[in-house]
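Trainee: turn this into a model:
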Amino acid sequence: MFSFKPLIIGLALASLSSSAFALTTIEQRDYDRLVSGDLTEVKKAAQSIVANNTNNAQVLDVLAEFVAQNYLHAPDYQLDTIAWACRALGETGNPRYQELLASIVNSDAHKKVRKYAKRSLKSLPSTDASQYVVGSIDLNSIQKAPATNNSSLTGDDKAMFDIASGNLIEIKMLAQKYTTSGIPSQQVGDTLAEYFAQNYKTGQQHQYDTLAWICKGLATDKNGRYKALIEDAEENSPIRAVRKHCPDEIEGKGPYYQAGTVDLIEVEKQLQ
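Mentor: Below you'll find the model as predicted:
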């Protein structure tokens, strides 16, 4: 029977640890997820690559090799992860993965996998770019990369790190959680508010849904600390999803959060 964990446990060449890569914080987190040996974490990595428009071939090649080794005979429980991986390879806009995606489309893979591979293939520009060569990453000889320092963060520290580092998939999940459970602390709330303040007027399309959830999450503060920020976003944000989901009336007399109070760069540095 196919064993998923041994395959994923080594998604970095023994001669190239993740620390050797010039990765951003988010890319490093996704790399660590890919080499974790956990199917759920691989799916999160693919979703994060989509959400954050990651286009680092050193990360994407790892994902590509996973797809190449699994798409044809994947059991049902792997299909959703492979579909997300195919989507991620396409939404990067990197033509490096054209041949791989084309081989999936023309294969006997499950129709769900072929569907997402076809969508991704259509989204890639037609160029003569150097293609990823299947097998370039030796899955039999590679070892799991060491975890990054921030992998041990928990609670409010982890939440603030994810927000400050701009990890969209994590931020969205946090905001969704806060809409039902409330914001766990003012520190977390202020960090989330600062991210929102920096993006609700200039955010890109891939951020829209996350920003809308943030506004709903911030609105749960019982003291109305984010009232002024939310009302300004509801009135002045050019993003329709933000205006739609930010309530126009919030109770609370302040003191209100002032944009710029939290230094996101410094928060990320301190928690790394």
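
Trainee: from now on I want contacts and neighbour counts done on CA atoms only, so please keep to that.
Mentor: Fine.

Trainee: now do the helices in the stretch 151-272 of the chain.
Mentor: 155-164, 168-181, 186-199, 208-218, 227-236, 240-245, 264-271 (DSSP state H, counting those that start in this stretch).

Trainee: pick the most buried one from those helices.
Mentor: Most buried of these by mean neighbour count (mean count of other C-alpha atoms under 10 Å) is helix 208-218; its value is a mean of 24.

Trainee: check which residues of stretch 111-118 are buried.
Mentor: Neighbour-count burial for stretch 111-118 flags 113, 114, 115, 116, 117, 118 (criterion: 16 or more other C-alpha atoms under 10 Å).

Trainee: who's in contact with the host helix or strand of residue 118?
Mentor: Using DSSP states H and E, residue 118 sits in helix 111-123. For helix 111-123, the surrounding residues in contact (C-alpha atoms under 8 Å, 6 or more residues apart in numbering) are 71, 79, 82-84, 86-91, 93, 98, 101-102, 104-107.

Trainee: at 7 Å instead, please
Mentor: 79, 82-83, 86-87, 89-91, 93, 98, 101-102, 104-105 (C-alpha atoms under 7 Å, 6 or more residues apart in numbering).

Trainee: now show me the structure for the sequence below, then we'll compare the two:
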Amino acid sequence: MKPLFAGMLLSISLLTAPLFAKEYTVETYQEVFKGDNEFKQKQAIESLSLAGLSDPAIYDVLEAKLLASLPQATEKNAIDYSAWLVKGLAYSGNDKYSETINSIVNGNYHKKLKKYASQANENLAQYKKWNTILGDKSQYAADQSQQNNAFANALRSDDLELMRLAAKRIMDDRQYDDFILAILSNELKTPRLMADDKLAIDTYANMAKALASSGNADYRDVIENIATTSSNRKLQKYAASYLKKFY
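Mentor: Okay, the predicted model is just below:
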């Protein structure tokens, strides 16, 4: 799964405000991608990473913007912009965009852009699976947003990579409302997928950190319980460190 998270490095230090504070619709995505505000487009692309949306009405506009950007992708900022757009196209999980992505991989473009296009090609297959999980409305809570429900689906899934990504995004976006915290708490109380391997430990450590970073004292006992009773010593140490500086 290294390509997926390497491809997400483009998001480092981009945003300071919570991305999911804004509720996007198909129409607002279209409006953003038809416009010229690159910062808003990068915000929208980040929101797509855990939205569970595959609607071509969104991604056709994004694809058109990407294709229009390519002739200018010869200097640093323009290359970075095109890289963001190709990363966003992968969040569709739709094979119809493989040709466009592969045209960059095999084309005469800057090596950085070709690298991100190659990663996007691999991520496309991952999001075909993930969007099915994120967009499954069978467990959606009627009083919650699409975004909160997608987070909840990720945390309740059987995919450790997806669970970890959700935990990290909860911290990045400071999504600490009661609905999200309750889902985190329930999963940490009964860690269904816990195992003595790096991915499982890192996933549950990030989930514990997300819960602790909320600063909500109602959940302190959950972190205390992990720190004292978890079957994994590494996870115990992580939880203990979160308690020392309970956010």
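
Trainee: and the helices of the stretch 151-272 of structure 1 as CSV, adding distance to residue 42 of structure 1?
Mentor: Formatted as CSV, the helices of the stretch 151-272 of structure 1 follow (distance: least, C-alpha to C-alpha, whole Å):
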stretch, distance to residue 42 of structure 1
helix 155-164, 18
helix 168-181, 13
helix 186-199, 26
helix 208-218, 21
helix 227-236, 34
helix 240-245, 29
helix 264-271, 24
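
Trainee: which of those sits closest to residue 55 of structure 1?
Mentor: Closest approach to residue 55 of structure 1 among these is made by helix 168-181 (15.1 Å; C-alpha to C-alpha).

Trainee: could you name the helices and strands sitting against the closest one?
Mentor: Helix 168-181 of structure 1 is packed against helix 39-51, helix 155-164, helix 208-218, with contacts defined by 3 or more C-alpha pairs under 7 Å, 6 or more residues apart in numbering; DSSP states H and E.

Trainee: any idea how far residue 45 of structure 2 is from residue 62 of structure 2?
Mentor: As for residue 45 of structure 2, its distance to residue 62 of structure 2 is 9 Å (criterion: C-alpha to C-alpha, to the nearest Å).

Trainee: residue 30 of structure 1 is nearest to which of the helices of the stretch 151-272 of structure 1?
Mentor: Closest of these to residue 30 of structure 1 is helix 168-181, at 10.8 Å (criterion: C-alpha to C-alpha).

Trainee: tell me the angle that closest one makes with helix 186-199.
Mentor: 120 degrees (axes from the mean of the first three to the mean of the last three C-alpha atoms, to 10 degrees).

Trainee: what's the angle between helix 168-181 of structure 1 and helix 39-51?
Mentor: Using the same axes, to 10 degrees: helix 168-181 of structure 1 against helix 39-51 is 100 degrees.

Trainee: now do helix 168-181 of structure 1: distance to the chain's middle.
Mentor: Taking C-alpha atoms, centre = their mean, to the nearest Å, one finds the center of helix 168-181 of structure 1 at 13 Å from the center of the full chain.

Trainee: with structure 2 superposed, average distance for the longest helix seen in structure 1?
Mentor: In structure 1, assigned by DSSP state H, the helix with the most residues is helix 76-91. Its matched residues in structure 2 lie on average 2.6 Å from helix 76-91 of structure 1 after superposition (mean C-alpha distance after the TM-score superposition for structure 1).

Trainee: returning to that earlier point: and the helices and strands packed on helix 168-181 of structure 1 as a markdown table, adding distance to residue 5 of structure 1?
Mentor: Listed next are these as a markdown table, based on distance: least, C-alpha to C-alpha, whole Å:
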| stretch | distance to residue 5 of structure 1 |
| --- | --- |
| helix 39-51 | 8 |
| helix 155-164 | 26 |
| helix 208-218 | 31 |
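
Trainee: that'll do, ta.
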